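1. Build me a model from this:
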Amino acid sequence: MAAKQQESRLSLKLLIDEKSNRVVAAEAHKEFVEILFSFLTLPMGTIIRVTSSGDTKNPVTSIGCMNNLYRAVEKLSNENWQTENCKTIVLRPRNPLGNYSQKLKLNIDESWSNTYYRCSRCCIWMSWYPNLSCTCGGKITRTTTAGIKNEGAFLQKGRTMFIISDDLQIRPSCPSVLAQLLYNLGLSDMDGIREMLVEVSKEQVIFLLARSLVSESALSDVFLPNNPTKHETKFPKPETESTLQTTEQNEAPTPTLNLQVTLNKSTNKILFAKATNEFFDFLCTFLTIPLGSIIHVLKRNFGGLGGCINNLYTSVEELEDKWFGSSAKSDILNAWIAQYHNCKKQPLNLDELIESKLLLDPRPNQNFAGEPLLFVVLDNLDVKPLSSASSSLILRELKLPFSDVEDQVITVGMNEALSLLKAALTSPSSALTNGLASFLQKKKLEA
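-> Take a look at the predicted model:
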């Protein structure tokens, strides 16, 4: 009980339209805005873990098929991984901007640490993970703590107020900004608008993070939980191959992966895929990429994710540089991937943020999965090691005549990877079909 009483909270003023019982805006100091910005620095694996509150089977909000992928990775035994550290990296990925988050008034990511380990023989090599073998023959066991810069979290010091819309558009506070926001909502004056002061808890911040990914009324969802009207985000369908080809011509060559998929010929629905350890590693990076970096790569062809989280990202883009400290703005918009959290063949062309050239790679051969291994990936991104037992079980559950089942091979490059990533975040049950079926259709017609 004492811990609850000592929990940090932040004050937030809500403006509520009494007629619609909806939050139309909030007024907040920079400390709350910085918490919202920190959402974009969190890897997807961290988001799934914290919004599940320790129970990945009963999350606060399901985010596409990402929860299925996280649970599948969680259930895989250690024999499917190069080392136990590889599984830890995927389930508890390092936030490449974790040093910023340590200065937040409410920090929901407790996995980041500035403690690292050095070689027992006192050589120069180090790691964020213990018990690695050093190149000199020693063991990485000695504990050392790195310093944290003294700057603020993301924004410059000061008591500037910000206006936040229900769908997380953020602007510096100004009467004209608020008036325009209310006018856009069909309100002509302040009559019928009541103010409500709330003390924001850590649990509410986590709920706000979850709703920002699936809703267009995140503030109302969190602070007016009995609101009968919830505005779920309607995500557009993934782009077709013909739409994406125009942009890929200007991209640098990217690595490709081959994926054998089994589909129902009658419906063109992908039933499952047979994946190599390289494709499994690629799927693992869906959990290690920070949210801001995901939106950054999707904006090339898809315009982001839509809904509140896209508005939040756009708000960072549109806020003047003067509001941010040093390189905070560009860091939020594209934090890259933490060092050694990428896969060897990455069709998304994402780079790692190098924290130190003296860090040892905790993954033998730069892989997460053991070699050689094959996996079955279901349409909802549930992943299982391929075995005769799992194969027969899948065939029994399909209940389809074998004559209606067909295998095809897809070459997964930038276009296919972008489409699959988008579908993984937005489709509740059919990520493979929604992400890759359009690439199958063209091939089928040409056959």
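2. Going by C-alpha atoms from here, please, whenever you check contacts or count neighbours.
-> Will do.
3. Tell me where the stretch 1-150 of the chain has helices.
-> Shown for the stretch 1-150 of the chain, the helices assigned by DSSP state H, counting those that start in this stretch span residues 2-6, 30-38, 44-51, 66-75, 84-91, 98-101.
4. just those helices: most buried one?
-> Mean neighbour count (mean count of other CA atoms under 10 Å) peaks for helix 44-51 among those, with a mean of 25.
5. elements contacting that one?
-> Counting contacts by 3 or more CA pairs under 8 Å, 6 or more residues apart in numbering; DSSP states H and E, helix 44-51 is packed against helix 66-75, helix 84-91, helix 202-212, helix 277-288.
6. so which of those helices comes closest to K265?
-> helix 277-288 (23.8 Å; CA to CA).
7. which residues make contact with the closest one from outside it?
-> By CA atoms under 8 Å, 6 or more residues apart in numbering, the surrounding residues in contact with helix 277-288 are 43-46, 66, 70, 89-91, 93-94, 257-259, 337-338, 341-346, 367-375, 421.
8. Could you rerun that using 7 Å?
-> Applying CA atoms under 7 Å, 6 or more residues apart in numbering, the set of residues contacting helix 277-288 from outside is 43-45, 90, 93, 257, 337, 341-343, 346, 367-369, 371-374.
9. Provide a PyMOL selection command restricted to the buried entries of the residues you listed.
-> Burial among those is assessed by 16 or more other CA atoms under 10 Å; the matching PyMOL selection reads:
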select buried, resi 43+44+45+90+93+257+337+341+342+343+346+367+368+369+374
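10. Let's have the helices and strands packed on helix 44-51 in CSV, adding distance to I410.
-> Supplementary listing: the helices and strands packed on helix 44-51 in CSV, determined by distance: least, CA to CA, whole Å:
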stretch, distance to I410
helix 66-75, 20
helix 84-91, 25
helix 202-212, 32
helix 277-288, 12
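11. Minimum distance to L305: which of those has it?
-> Using CA to CA, those put helix 202-212 closest to L305, at 10.7 Å.
12. Now do that closest one: which elements does it pack against?
-> helix 44-51, helix 218-223 (3 or more CA pairs under 7 Å, 6 or more residues apart in numbering; DSSP states H and E).
13. now that helix against helix 30-38, angle please.
-> Orientation note: helix 202-212 sits at an angle of 50 degrees relative to helix 30-38 (axes from the mean of the first three to the mean of the last three CA atoms, to 10 degrees).
14. Go through helix 202-212 and flag the buried ones.
-> Under the neighbour-count criterion of 16+ other CA under 10 Å, helix 202-212 has K202, V205, I206, F207, L208, L209, A210, R211, S212 buried.
15. Please provide the structure for the following sequence as well, for comparison with the first:
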Amino acid sequence: MDSTATPEQISLRVVVKKRKNRVLYAEAGKDFVDILLSFLTLPLGTIARLVSKDSNTKPCQFGCISSLYASVCNLDPKYLNSETCKQMLLQPRNPMERYNQKLKLNIDDTDPTKYYACDSCFYEDGSLVSSSENLKCECGGHSTFLLTPCKSLLCSGSDQNEIRDTRGYVKETAFFLIAEDLNIIPADLKTILCLLKNLHSKDPPQESTVVLGSNEILDLLKCLLMSKTALTDLLLGKEHSLVDSETSFETTDERRGRESTRTMKMKVLISKSKSKILFAQVEEDFVDQLLSFLTFPLGAVERVLEGNSGLVCVDKLYNSLNNFDSTGDFKSEKMKNMLADLKVAPYFKVNDQMLPIDELKCPSELSYCYSKLVRSYYLTSGKTLFSKPVARGLRMSDPKSPIMEEKSGNGYAKSRTKYMVADDLSVKPFSSHHVLSSLAKFKVHHHDLEERTICVGAQEVLSILKASLVSTSALRIGLNFFDKYY
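-> Below is the predicted model:
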């Protein structure tokens, strides 16, 4: 790699153990560390979409999340709660969108959030606003009038007043050491002296400067999901030290003691000889839990799995947050807390979400204002610097609802609909055609088939989520650790 960086590139100083063909650590400042932390804010569906693209390396599969995402691409919108639901799942909003927009290298290609007012009741106090275009309003109009959001709307609640600098996460002067597994350590004298002691050998390490562009950052995201040594694989072109999905998945403390009072019934078809789930017949409540996976930020998944997702480099990156000084490295303590407790974007949560991942809330007070300076209508919250509001007391609507309503919609999946979920979490409408074609693919004799009805609660959903990150058999692996099923 050329060591001279352009404005669209980032330079890293790298220390390499040449004989072992291994990156010992890299030195990085704000630009690169902001990018690493931004990976935690990406929804799983966004990651699946990004890693399916070519870069310097080939597209890769993100466990079962890729097949779940692909099945939504192929799903007829009539099987979802509204036409907007499909677009929401394929382009899930990043809850930290505001802080990622000015990253030096931002590989997230999701369209920025836009807001639309009803074309009929636009000037009325209490009218409805949506983050999705062309939704039907309760007055009979449609949300087609584009509004420019004030910066405060791109951040939630009190955060908008406490963190005004929206370019990334760490301070301009912060300096870090990054291990090959993406463990980030803020650099100080003690850390550097410890490294010098550990690196003392007859084979002294070599230093070099490398330059990263957008393709390399996308390559790093792919390595993050597949490897135990992402930085070495990226910078030295080394083959991935792949995570073994079968051995990396273990029952851990994050599921113990969390008995759910709510369960969902599902019918599973099992191959008795292989002790394998072929597919499940489920209703909309279970499908909503699966579709929600696509909207979860990677860091939020790490939190509910207590930093033990089975993706080694992701675990190291997330747990690195504990190494940071809240005010010395981050812009504020609030910023660190936001990254440690990531939420889904507003209106992306289903009402009956079984996992403890919350949703950002939109400001309760909204109004339209007109700026003569730029001749544009602005959507703002609270006090405004613009002229007198055109309309006050506006209500944000849930785009998942078939008709814009003040209350939240139920979820993504169409109610009273049966679905077929494969072992890799691909979702289809339930039909005899899909059943027969699946059985033909598995080549199993009907005497080898057994149908069982099982109950699934929060623990099982969490187990399936964890298995979906590291395998292509999320139902089999995720439920296999619950002995009552097998």
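16. Superposing both, give me the TM-score.
-> Here the TM-score for the pair of chains, by TM-score structural alignment, normalised by the length of the first structure, is 0.88; 426 aligned residues with a CA RMSD of 2.5 Å.
17. Among the helices and strands packed on helix 44-51 of the first structure, which comes closest to S242 of the first structure?
-> Closest among these, using CA to CA: helix 277-288, at 23.7 Å.
18. List the superposition-based mean deviation of that closest one with respect to the second structure.
-> Superposed on the second structure, helix 277-288 of the first structure shows a mean distance of 1.2 Å to its aligned residues (mean CA distance after the TM-score superposition for the first structure).
19. by how many degrees do that helix and helix 84-91 diverge?
-> Using the same axes, to 10 degrees, helix 277-288 of the first structure lies at 50 degrees relative to helix 84-91.
20. Which part of the second structure matches helix 277-288 of the first structure?
-> The aligned range for helix 277-288 of the first structure in the second structure is 284-295, by TM-score structural alignment.
21. Check stretch 374-383 of the first structure too.
-> With TM-score structural alignment as the criterion, stretch 374-383 of the first structure aligns to 418-427.
22. Tell me how far that stretch lies from the chain's centre.
-> 20 Å (CA atoms, centre = their mean, to the nearest Å).
23. Okay, now that stretch: how far is its last residue from its first?
-> Separation of the first and last residues of stretch 418-427 of the second structure by CA to CA, to the nearest Å is 10 Å.
24. which residues sit against that stretch?
-> Here stretch 418-427 of the second structure has contacts from 64, 67-68, 71, 277-284, 428-430, 472-476, using CA under 7 Å, 6+ apart.
25. quick one, what contacts L231 of the second structure?
-> V23, E180, D181, L182.
26. Kindly report the same for N308 of the second structure.
-> N308 of the second structure touches E302, D315, counting by CA under 7 Å, 6+ apart.
27. quick one: what's aligned to it in the first structure?
-> In the first structure, the residue paired with N308 of the second structure is G303, using TM-score structural alignment.
28. any idea whether its match is helix, strand or coil?
-> For G303 of the first structure, the assignment made with DSSP: H, G, I helix; E, B strand; the rest coil gives coil.
29. What span of the second structure is the helix or strand hosting L425 of the first structure aligned with?
-> Per DSSP states H and E, L425 of the first structure falls inside helix 414-426. Under TM-score structural alignment, the counterpart of helix 414-426 of the first structure in the second structure spans residues 458-470.
30. got a list of contacts for the matching stretch?
-> 62-65, 245, 249, 255, 258, 260, 309-311, 354-355, 474-475, 477-479.
31. now do stretch 52-62 of the second structure
-> Counting by CA under 7 Å, 6+ apart, A48, V51, N215, E216, L218, D219, K222, L225, L469 sit against stretch 52-62 of the second structure.
32. could you measure the second one against D188 of the second structure, distance?
-> Okay, so that is V51 of the second structure. Distance from V51 of the second structure to D188 of the second structure, by CA to CA: 35 Å.
33. picking up where we left off before, out of the helices and strands packed on helix 44-51 of the first structure, which comes closest to V297 of the first structure?
-> That would be helix 277-288 among these, by CA to CA, at 12.2 Å.
34. now that closest one, how far from the chain's geometric center?
-> Distance of helix 277-288 of the first structure from its chain centroid, counting by CA atoms, centre = their mean, is 13 Å.
35. Just tell me what E151 of the first structure corresponds to in the second structure.
-> Checking TM-score structural alignment: E151 of the first structure goes with D165.
36. now its match, what's its secondary structure?
-> Judged by three-state DSSP, the three-state class of D165 of the second structure is coil.
37. quick one: it and G29 of the second structure, what's the gap?
-> 17 Å.
38. Which one's more surrounded, the two?
-> Comparing D165 of the second structure with G29 by other CA atoms under 10 Å, the one with more neighbours is G29, at 20 against 12.
39. ok, now which ones touch that one?
-> Neighbouring residues of G29 of the second structure by CA under 7 Å, 6+ apart: A174, F175, F176.
40. Reformat those as CSV; add neighbour count, distance to G299 of the second structure and secondary structure.
-> Output for those, formatted as CSV (neighbours: other CA atoms under 10 Å; distance: CA to CA, whole Å; DSSP: H, G, I helix; E, B strand; the rest coil):
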residue, neighbour count, distance to G299 of the second structure, secondary structure
A174, 17, 22, coil
F175, 17, 22, coil
F176, 20, 20, strand
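41. any idea which of the residues you listed is closest to D325 of the second structure?
-> The closest of the contacts of G29 of the second structure, once distances to D325 of the second structure are taken by CA to CA, is A174, at 10.3 Å.
42. residue in the first structure matching the closest one?
-> With TM-score structural alignment as the criterion, A174 of the second structure matches T160.
43. Not counting residues beside it along the chain, what's closest to that match?
-> H29 (6.1 Å; CA to CA, 6 or more residues apart in numbering).
44. again, but for Y115 of the second structure
-> Going by CA to CA, 6+ apart, Y115 of the second structure has S131 as its nearest residue, at 4.5 Å.
45. Pretty sure that neighbour sits against D111.
-> No - between S131 of the second structure and D111 no contact is recorded; they are 11.5 Å apart, counting by CA atoms under 7 Å.
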